[in-house]
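Chemist: please find the sequence and the predicted model below.
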Amino acid sequence: MTCAAKVATDSALDEEDYREECELPEEEHTESHAGTSGSGGYKFDTAADKEDIKTQRQAVWVLLKGVGSTLLRDGVNLTKISLPVRVFEPRSFLQRITDNWAYLDLLEIAADTVDPADRLKYLVAFVIGGLRRATSTLKPFNPIIGETAQSVYASGVTVAAEQISHHPPISSWDVRDQHNKFRFYGNGNWVASARGNSIKGQQSGRQACWFASDGATVSWELPPLHLRGIMWGERVLKYSGEIHFTDDLNDLSCVVHIDPQASTSFISSLWRSKKSAKQQDQIRGSLVQGERVLDTVTGCWLTHVEWERGVAGGKVNRLWDVQTSPVRTPQAIPSPLQSDSRFRQDLQFLEKGDQDASQEWKSKLEEVQRHDRRLRKEGLKH
């Protein structure tokens, strides 16, 4: 029996059959470091997480009956298929994107920092800390083209976001300090593909922050992620790769490596594979001005960011700590545009717990969006 047929006819398919029929390998594991286990990453292991995961997996099995081996063997672009509302949270991606900016205090401190090198150190901590906050078992709704979201932080920093493209899905945002000390802006093209028991994705797109103190702009892009345990086993989110920060005006740059290669002796390297020599979840990088190394950053994207020489003349080294750094959440403004995410009927019904009505409205909105896309294509022909 083929994989597609097996999934389509057996609702009680277990994970062993799933792997065997679809020729999926076991998950790979590497040596642990710094309090992590297996291949590291953020573990979704709370009671609430496990309940959400259970509900998601039930919904995914139903989905698999329709797509069969295409999803399992070859993978599928998740931005191009309609998922059931059971796997969603009652927020749009435009609303959820602010989770990445939970340590906004660091961005505000950066704007008040005179030394451009110290400013960049705070910005690095702001971005790395954001990776830790962008963890959720549930998926946000894909924004509809033209959809907006407006909110404000207690400090007065405002957020304006808009969905500017349907396929590829691109979100744009503008975050401003009320005193015009900084402007944080950018766009995110969320790309995600599922294959077997995992999802690989990335919020690609340039992000930048302009600072009024000297007119400098620092830019960067987020690293790729790997979410394991979609269908069975432990659910784990892992980041890896590099983040490049650039301040051209002040000739500053910093490359932060996530899961860097460990420094090993010749003898120990004989006993370690290249993969297992990685320092799971650790970060390491150098702040450089021209050819000169100014400082070195270390830590872990799950727990902390520390600079060897620190800021303010070495008085502070650890700029972000998951245990002590305050988390900031913006609130929706009282009178938003009618295109605001909060007016979407599918989100409203899901928030009330009515999944049937939410699913019905989600299907209606998707059909409207497909119709509008056809009209735009026809318009381009004339």
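Modeler: Everything's here; your move.
Chemist: C-alpha only now, for contacts and for neighbours.
Modeler: Fine.
Chemist: where along the stretch 51-200 of the chain do the helices fall?
Modeler: If you assign secondary structure with DSSP state H, counting those that start in this stretch, the helices in the stretch 51-200 of the chain sit at 69, 93-96, 104-112, 116-133.
Chemist: can you lay out the ones you listed as CSV showing distance to Arg292 and mean neighbour count?
Modeler: What follows is the helices of the stretch 51-200 of the chain, written out as CSV (distance: least, CA to CA, whole Å; neighbours: other CA atoms under 10 Å):
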stretch, distance to Arg292, mean neighbour count
helix 69, 53, 22
helix 93-96, 39, 22
helix 104-112, 22, 20
helix 116-133, 12, 23
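Chemist: out of those helices, nearest to Gln163?
Modeler: Closest of the helices of the stretch 51-200 of the chain to Gln163 is helix 93-96, at 7.6 Å (criterion: CA to CA).
Chemist: please compare the first structure with the one that follows:
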Amino acid sequence: MAPKDPKQNSGGGFFSSFASTLSNLGNAMHKSVNGLLGYEGLVVVNPVGGTEDAEDEAQKGRWKQEDRDNYWKIMQKFIGSDVTSLVTLPVIIFEPMTMLQKMAELMEYSYLLDEADVCEDPCMRLVYASSFFISVYYAYQRTWKPFNPILGETYEMVNHGGITFIAEQVSHHPPMSAGHAENEHFTYDITSKLKTKFLGNSIDVYPVGRTQVTLKRDGVVLNLVPPPTKVNNLIFGRTWVDSLGEMVLTNVTTGDKVVLYFQPCGWFGNGRYEVDGYVYNAAEEPKILMTGKWNESMSCQPCDMEGEPLPGTEPKEVWRVADPPEDDKFQFTHFAHKINSFETAPKKLLASDSRLRPDRYALEKGDLSKAGTEKSSLEERQRNEKRTREAEGHPFTPRWFGLTGEVTPTPWGDLEIYSYNGKYTQHRASVDNASDAREHDNESVEFNPWQFGIVAE
């Protein structure tokens, strides 16, 4: 069956009345929960439904009640604001990974881009490429926050699919990262900037960024516009993540595109994770139907001009998520553990690499107290370096990326574009050819992203 047009309204009658009744019941439950806890206007949602009492569900979470109370007192003044870099957050809500590593985590299923590069069919090429971009959402459902990178921080990755990956924090206010990945089949370039809206017990995240993939065989350029994400039940209740809306991947070389619709989570978890849509040719005719779940798998099937599957065809599975570790305390995938380790590190790792951050490492080892102390220390040293730079009249200059002067529009605002300058390729070649490279111990390197020396607190 072809996916429903997301713009169509559901029918009236019994179902409309039933939905209205559920909505009224939900409002009453929310008022009861908020009245009990003293937080008016906050919504508690159970994404999987069930028979659990809403008031019991509301009091669950990672923190003790007094911790949540104190956090709410701090955060309530920021309701409606972009809190990307306004607030110093407690380390208890973090996972032992940085945003730069999160960018590299997208590369887990990079073989899909390899398949897109060698594919002769232009529509199937978009099926493989869009499945690659769907695959990262399994990792995005983790509810802990990655560390914000220090200005000048980097992350390097090798030993995966022939890829060389480099990312750098290129701006602190606003927080912006740039990344570049490359192997024999593709280049991947991203300028990443998040815009957020804090709503009390939830936060909307808008990806004000540009992701561009070039497939090397034919020089095809693909541009991505992802959907926004919502993190629910930040302060109390079961924290969960949902992405909803359209993902559009456009072949700017030919005009072909794929439009996939992320279904919103409905009552009792209905529709959660579901993705469906079409690959269109340049004449905007549907050619391939795509269906699946972003936390499970994606399939494709040829379709007619009405979007219905062609008779005699069956769905073909294109991607399936790898089995995750059982009972992992961070909900990491096997690949997430790899990129957090030195297994994917090159010889003579840059001292600015995220793996070397003392706060991240302490959190990974379970020492929250030390992680909090180290995080505060790094942030204070970052402020001191900024004062030093400003006093000496030196603007910050990224090492591996450059500001192009290009400004591109996105659905959530204009974006200044950073591009890879090629210097990292030269650096890596010289290091790998050095005679002492194999004797270098990455784990003994002290974290140092500072461009003006290690700045004291």
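Modeler: Perfect, thanks for sending it. Since the structure is predicted, the reported quantities are computational estimates derived from the model, not experimental observations.
Chemist: got a TM-score for the pair?
Modeler: Structural agreement between the two chains, given as a TM-score (TM-score structural alignment, normalised by the length of the first structure), stands at 0.75; 331 aligned residues with a CA RMSD of 3.5 Å.
Chemist: JSON lines for the helices of the stretch 51-200 of the first structure, including distance to Glu21 of the first structure?
Modeler: What follows is the helices of the stretch 51-200 of the first structure, written out as JSON lines (distance: least, CA to CA, whole Å):
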{"stretch": "helix 69", "distance to Glu21 of the first structure": "9"}
{"stretch": "helix 93-96", "distance to Glu21 of the first structure": "35"}
{"stretch": "helix 104-112", "distance to Glu21 of the first structure": "47"}
{"stretch": "helix 116-133", "distance to Glu21 of the first structure": "35"}
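Chemist: out of the ones you listed, flag the one nearest Thr246 of the first structure.
Modeler: When the helices of the stretch 51-200 of the first structure are compared for distance to Thr246 of the first structure using CA to CA, the nearest one is helix 116-133, at 8.9 Å.
Chemist: counting by contacts, list what the closest one packs against.
Modeler: The criterion is 3 or more CA pairs under 8 Å, 6 or more residues apart in numbering; DSSP states H and E, and the helices and strands that helix 116-133 of the first structure contacts are helix 104-112, strand 304-311, strand 316-321.
Chemist: distance to Asp177 of the first structure added to these, as a markdown table?
Modeler: Shown next, in a markdown table, are those (distance: least, CA to CA, whole Å):
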| stretch | distance to Asp177 of the first structure |
| --- | --- |
| helix 104-112 | 8 |
| strand 304-311 | 23 |
| strand 316-321 | 21 |
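Chemist: I'd like to know which of these is closest to Arg228 of the first structure.
Modeler: Of those, the one closest to Arg228 of the first structure (CA to CA) turns out to be strand 304-311, at 23.2 Å.
Chemist: return the list of helices and strands in contact with the closest one.
Modeler: Under the contact criterion of 3+ CA pairs under 8 Å, 6+ apart, strand 304-311 of the first structure touches helix 116-133, strand 292-300, strand 316-321.
Chemist: longest strand of the first structure?
Modeler: When every strand of the first structure is counted residue by residue (DSSP state E), the longest turns out to be strand 182-195.
Chemist: wait, what's in contact with the spatially most central residue of the second structure?
Modeler: Closest to where the C-alpha atoms of the second structure average out (CA atoms, centre = their mean) is Tyr140, at 5.4 Å. Contact partners of Tyr140 of the second structure, counting by CA atoms under 8 Å, 6 or more residues apart in numbering, are Val241.
Chemist: corresponding residue for it in the first structure?
Modeler: For Tyr140 of the second structure, the aligned position in the first structure is occupied by Ala134, per TM-score structural alignment.
Chemist: verify the stated contact: Arg272 of the second structure with Gly266.
Modeler: Yes. Under the contact definition of CA atoms under 8 Å, Arg272 of the second structure touches Gly266, with a separation of 6.9 Å.
Chemist: between these two, who's got more neighbours?
Modeler: In terms of neighbours (other CA atoms under 10 Å), Arg272 is the more surrounded of Arg272 of the second structure and Gly266; the figures are 21 against 12.
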